[in-house]
Structures are given as structure tokens and as C-alpha cells.
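**Q** What would the 3D arrangement of this be:
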Amino acid sequence: MTLPTISVITVCRNAQECLPRAIESVLASDYPNLEYVVVDGGSTDGTLDVIERYSASIDRFVSERDDGISDAMNKGIALSTGEFHYLLHADDRLMPGALELLARAATPDGQVVCGQVRVMDGDKLFRLFRPEPLKLREKMSVPHMGCIVRKGAWEAVGGYDVARRIAMDHLFFLKIFKQFGASAFSTIDTVVADYSLGGLSDRRMFDGFREVKKNLIDMGFGKIWANFSYGKLVTKAVIRAALRAWS
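**A** Below you'll find the predicted structure:
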């Protein structure tokens, strides 16, 4: 099997403390057809010094102000040349060998290959995020930090919506689901990355739920279904927070 080129894209801003770990995890991936793209949002700390330290291993780099995470991700994907792309944020970590496992699971007509992601609270496992593409019709059920995505699919659905500040990944995958069908997604039963709690989507969780509701309405699922799904998300989050506080 000829392995496709995968463009790993890291978007960051003021991430000097966590970025080295993310970069090191990419360099340790040992994938033969790897392109690495880093998009910095105009950092004012030592992030650019970190990037300079690893510049020999970075194929494409840009540092400039952007219009949020969606804009930064779109910018990185547009710069990439790989058949697939993989988004690894600055505070996350790629598992060794994960890219090859994902690449080998890709089918000729498939658009997205999803692995499992460990959601980490510091050094403690908070939960295991298993991809469930069929549940995109009610929530964000595909961890984008665990997926390789065909660049043609990103182009076909118009990329990430810059109007979405939190649940842009849900809308993106929902568009792929609607355009290409459930067969566009394949999954592997393997942990491919660690995701660190504490990012924007965690700090503004309920804003994210409201965006999921809007995504469902905009994609034609109807207000009744969207409000029902939103209610389930809120209820589960409240229960999970209470259990976490008591533990």
C-alpha cells in the first residue's frame, strides 16, 4: 500500500509552554509521507522562539493575526499539499504510529478516518472520546483531533465556518455527513491522540451547545430535534460536572 501524504497542521497563539510537546509528538510519529504546517496567530510570548527551534522540521509556517480558530485552521489547510490533513492543537499530543494506522484504514472513496482520543485533565484520564459519526445528527460525536480528513472533502464543504467560534468542527463534519453520507466516515479502535481539557470549547461549553443547536437547524434537522438534542447535552453536562465535583 502506498501511504498518502498527510499534512499535520498545528494552530497556536501564545503557546510557548505546551507547543514543544505537540511538535515533538509529530516528529516522533515516524510517518514516511509527512508534511508539517504551523499557523501562529501573532503570538506575543516565546512561541515564535519555539517554532524557530524546530524550523528545520516545519515545512510551512505563517504568523499573523487571524479571525479565530476556524480561520486559522482554514489557513493551515489551504497552505497544505497533502491528500489528507490532521489537526493537532498546541496543547494536544499525537500518539506514535497513529498517522500510519489512520492512513491504512482510509478507503478510496472515504473522506474521514477517525480514531479514539483520550481527554486528559492534566495527567489524569477524564474520559475516552470514541468516534460515533451517526450521532453527528445530535451532537459533536467525532473528535477532530483524532481524524485525518481528505483535503477534497474540506474543499467540497467550504472549509470551517468562520462564523462558528466553538462548534465549527461539528458543523464541518455534519456537512461532510450530509454531502457524502455515513460511508464517508471510517473508524479505528485505537487511541491516536491526547486532548487537554481547558481550551475554549471547555471554558465556553454551553455556548458550544448553542452552536450545535444552530448547526442542526441550519443543516435542516428542524427546531424540535435541535432543541431536544440541546437539552440532552445540557443535562448530561450538568450531571457530569456534579459528579466531578463530588469525586
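
**Q** can we go C-alpha only for contacts and neighbour counts from here?
**A** Noted.

**Q** Please enumerate the strands of this protein.
**A** Shown for the chain, the strands assigned by DSSP state E span residues 6-12, 34-40, 60-63, 84-87, 93-94, 112-121, 124-129, 147-150, 185-196.

**Q** could you redo those strands as CSV and give each row distance to Asp202 and mean neighbour count?
**A** Formatted as CSV, these follow (distance: least, CA to CA, whole Å; neighbours: other CA atoms under 10 Å):
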stretch, distance to Asp202, mean neighbour count
strand 6-12, 17, 26
strand 34-40, 21, 23
strand 60-63, 25, 16
strand 84-87, 18, 24
strand 93-94, 17, 26
strand 112-121, 11, 23
strand 124-129, 13, 14
strand 147-150, 20, 24
strand 185-196, 10, 20
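
**Q** Please render those as a markdown table that adds distance to Arg165 to the earlier fields.
**A** Output for the strands of the chain, formatted as a markdown table (distance: least, CA to CA, whole Å):
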| stretch | distance to Arg165 |
| --- | --- |
| strand 6-12 | 14 |
| strand 34-40 | 17 |
| strand 60-63 | 20 |
| strand 84-87 | 16 |
| strand 93-94 | 22 |
| strand 112-121 | 21 |
| strand 124-129 | 21 |
| strand 147-150 | 20 |
| strand 185-196 | 18 |
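
**Q** among those strands, which is nearest Gly220?
**A** Closest to Gly220 of those, according to CA to CA: strand 185-196, at 20.4 Å.

**Q** name the helices or strands packed onto that closest one?
**A** Applying 3 or more CA pairs under 8 Å, 6 or more residues apart in numbering; DSSP states H and E, we find strand 185-196 packed against strand 93-94, helix 98-104, strand 112-121.

**Q** One more, so I can put them side by side:
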Amino acid sequence: MEENSSVCVSIITPSFNQGEYLEETIQSVLNQSYSNIEYLLIDGGSKDNSVDIIKKYENRIDYWISEPDKGQADAINKGLKRANGDLVCWVNSDDILYPDYIAKRVQQFKENPNAGMIYGDIEKGPDPSIRRLRKGRQTSIKRMLKYAECPIPQQSAMWRHNVIEKIGYLVPSWHVVLDREYFIRIAANCSIKYVPGPVAFFRTHERTKSVAEKLKWAEELPKYYEMVFNENIYHLSPNLLSYKNRCLSKVYLRCARISAKAGKKRDAEDFFTQSKRSSFCNYILDRYL
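**A** As a prediction, this is how the structure comes out:
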């Protein structure tokens, strides 16, 4: 793959108090089979042993900083603003890139010159020895809005630097929908391409599976999709805006399930009512308009 080594790839790792996993993440970046990599590590002022781990590898890290930030999206944005690569991605500080990930993506972008973003599959589990496949699939802005879907595993996604110049940075106020929002924004402005095959490992642990984390989805998902349609933040066509009720019905139903599993009965009932209301509006539109 080194015939493509003129292409520089910027990899950003946002991190905060992830010393337990950070070294494995760093090693997965530094041990890539592709050599022309710019590595930026943005630490949020960790109080554990993270900085000691970073210093162990600092001669191979192009840029790192440890200072308080406003959350993951803010940390990623710091990296994006410093990134000089032709291609860009981020890997969280508890995840792992497989050795040929960067080489594969560089070649795939060469073969797909019109693609603004390329993504694929990942594997997930509590430990790399216990993992199962999570597949992505080809999608479009139409499908993303019609079915409230985002089948783009974050760890598998890479995009061209000029995409950042076109659409900007992540929204710092989002905590769990930050990647969904960014990828849907990319799809609304650029061509995206799915290429099958696992390229990274997504680690699931207690922090990622907590009730509080799941309830955050029920808080942010409706706000996000209501902004998409009510404020038309992506300047969507009337045809895409027509999927509002169908999309919101699915979003509210998902939030009802999340709330019910968390024991939030009243919230679950409210979301279910909203889902039925949106679904009925969609039925009327489909049948009579």
C-alpha cells in the first residue's frame, strides 16, 4: 500500500481518564502498516495515569495536550482544527484500530475519488478476545431521515479534509449523538461509501452500558431530530423534509423503549404517545396527499 504514502492521514484520539485502555489504543495507531500518519492526542486533563502513558510515546505523537475541555466533541474539534492530513478520522481512547485499517482506507479513497467519506464494519465486545461483528451498510441522506438510521460505525469512518472545510466541526453540546449528527451532516453534503470488512474494535464496558448513558440518548435524540426538521439545519429539500413524521415516530418509539427499560414509566408513556401522534400524521399524509 505504500505506493499511496504521499497521502497523509490524521488520526485524532480524544481521551479523559482512560488510562486503563489508552496505551492499547495508542499502540494500535502507531503500529499501523501505513506510515504517513499524523497522530494527535487530545486529553481532557485526566487525573489518572493517562499523561504518563502519553509521555511514554510522545516522541511518536505529532501533537498532544492535556487540559480541561467541554467534552468529547470539543476535544475532537481541537484535533480537527490542527489536522493537516488529506484524510481524517478519530479513534476513542478505549477502542483499537486493526493494523491495516489506514492502508485499506487510503487505497479505497483512491478507488473512489468522489467519496467524501468511507466507512465499513467493526467488531465490538468487552475485550478483543470476546467480540462480535457489527456491520455497517450503504445508506444515504434519504434513508437516514426516512428511517431515523445511521448505520455508520464511528470507528470505521474516515473522511477527506475538504469535508471539514465544507461542513465545519462537531457540535460541542452533543454528548451521545455527536457522531450521528456529524455523519448525517456529511451525508447531506457529500457522497458516502460503504466498504465491507471490519477495521476496528469498539470496546463495551460499564461506562458505555450505564443507565445514565442510555437515558442520555432519550434526551438528545428527539432534540436533534426536531432541530433537523423544524429548524432545517441542513437546508434539506422539501422531499426530505416530508419524512419528518415518519422519522420522529421512530425516534420517539426508540426513546420510549429506552425509558421503559430504565424504569422511567412516565417518560416512556409520553414518548409512546408522541410516537403514535407522529405515526398517525404520517399515515394521513401517505394516504391522502
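
**Q** Give me the TM-score for this pair.
**A** Once the chains are laid over each other, their TM-score by TM-score structural alignment, normalised by the length of the first structure reads 0.86; 238 aligned residues with a CA RMSD of 2.5 Å.

**Q** quick one: which of the strands of the first structure is nearest Phe209 of the first structure?
**A** Each of the strands of the first structure was scored for nearness to Phe209 of the first structure using CA to CA, and the closest is strand 124-129 (17.0 Å).

**Q** Tell me who's in contact with the most centrally placed residue in the first structure.
**A** Closest residue to the average C-alpha location of the first structure: His144 at 2.9 Å, with CA atoms, centre = their mean. His144 of the first structure makes contact with Leu87, Cys114, Asp169 under the criterion CA atoms under 8 Å, 6 or more residues apart in numbering.

**Q** Let's see that with 10 Å instead.
**A** 86-88, 112-117, 131, 169-170, 172-173 (CA atoms under 10 Å, 6 or more residues apart in numbering).

**Q** Same question for Lys216 of the second structure.
**A** Trp174, His175, Val176, Val177, Ser210, Cys255, Ile258.

**Q** Could you do Ala184 of the first structure as well?
**A** So Ala184 of the first structure contacts 106-107, 109-113, 133, 149, 153, 176-178 (CA under 10 Å, 6+ apart).

**Q** what do you get if the cut-off is 8 Å, keeping everything else the same?
**A** Asp109, Gly110, Gln111, Val112, Ile176, Phe177.

**Q** try Ile184 of the second structure
**A** Ile141, Met144, Cys150.

**Q** What of Thr204 of the second structure?
**A** Lys124, Gly125, Pro126, Asp127.

**Q** Identify the residue of the first structure aligned to it.
**A** Per TM-score structural alignment, the equivalent position to Thr204 of the second structure in the first structure is Leu197.

**Q** same question, Val177 of the second structure
**A** Aligned against the first structure - with TM-score structural alignment as the criterion - Val177 of the second structure pairs with Ala167.

**Q** do Lys47 of the second structure as well
**A** Lys47 of the second structure maps onto Thr44 in the first structure, by TM-score structural alignment.

**Q** Can you tell me, leaving aside adjacent residues, what's nearest to its match?
**A** Asn14 (6.2 Å; CA to CA, 6 or more residues apart in numbering).

**Q** Just confirm that neighbour contacts Thr47, I think it does.
**A** Yes - here Asn14 of the first structure reaches Thr47: they are 5.7 Å apart, a contact under CA atoms under 8 Å.

**Q** neighbour count winner among the two?
**A** Using other CA atoms under 10 Å as the criterion, Asn14 of the first structure and Thr47 rank with Thr47 on top: 21 against 17.

**Q** Relative to Tyr169 of the second structure, how far out is Tyr224 of the second structure?
**A** Taking CA to CA, to the nearest Å as the measure, Tyr224 of the second structure falls 16 Å from Tyr169 of the second structure.

**Q** which residues of the first structure fall in helices?
**A** Using DSSP state H, the helices of the first structure run over 19-27, 47-53, 69-79, 98-104, 151-156, 168-180, 200-203, 205-218, 223-246.

**Q** In contact with Gly46 of the first structure, which residues?
**A** So Gly46 of the first structure contacts Asn14, Ala15, Gln16 (CA under 8 Å, 6+ apart).

**Q** picking that back up, I'd like the helices and strands packed on strand 185-196 of the first structure written out as a markdown table, with distance to Asp71 of the first structure added.
**A** Shown next, in a markdown table, are those (distance: least, CA to CA, whole Å):
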| stretch | distance to Asp71 of the first structure |
| --- | --- |
| strand 93-94 | 22 |
| helix 98-104 | 24 |
| strand 112-121 | 21 |
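
**Q** hang on, the earlier thing: ok, the match of Thr204 of the second structure to Phe126 of the first structure distance?
**A** With CA to CA as the criterion, Leu197 of the first structure and Phe126 of the first structure are 9 Å apart.

**Q** go on, Leu101 of the first structure?
**A** Taken as CA to CA, the span from Leu101 of the first structure to Phe126 of the first structure is 24 Å.

**Q** ditto for Lys151 of the first structure
**A** 31 Å.

**Q** about what we covered before: which residue lines up with the residue nearest to the centre of the first structure in the second structure?
**A** By TM-score structural alignment, His144 of the first structure lines up with Gln154.

**Q** so who does the aligned residue in the second structure for Met120 of the first structure touch?
**A** Here Met120 of the first structure is matched to Gly125 in the second structure, going by TM-score structural alignment. Each residue near Gly125 of the second structure by CA under 8 Å, 6+ apart is listed here: Arg131, Arg132, Phe201, Phe202, Arg203, Thr204.

**Q** picking up where we left off before, out of the helices and strands packed on strand 185-196 of the first structure, nearest to Pro32 of the first structure?
**A** It is, among these and with distance given as CA to CA, helix 98-104, at 8.6 Å.

**Q** can you tell me the mean distance of that closest one from the second structure after alignment?
**A** Superposed on the second structure, helix 98-104 of the first structure shows a mean distance of 1.0 Å to its aligned residues (mean CA distance after the TM-score superposition for the first structure).

**Q** Distance from that helix to the middle of the chain?
**A** Mean-position distance between helix 98-104 of the first structure and its chain equals 16 Å (CA atoms, centre = their mean, to the nearest Å).

**Q** Mind listing what's buried along that helix?
**A** Across helix 98-104 of the first structure, burial judged by 16 or more other CA atoms under 10 Å covers Ala98, Leu99, Glu100, Leu101, Leu102, Ala103.

**Q** which residues of the second structure does that helix align to?
**A** Helix 98-104 of the first structure maps onto residues 101-107 of the second structure, going by TM-score structural alignment.

**Q** Not counting the matching stretch itself, show me its contacts.
**A** By CA under 8 Å, 6+ apart, the list of residues contacting stretch 101-107 of the second structure reads Met1, Glu2, Asn4, Val7, Val9, Gln32, Ser33, Tyr34, Ile118, Met158, Val199, Ala200.
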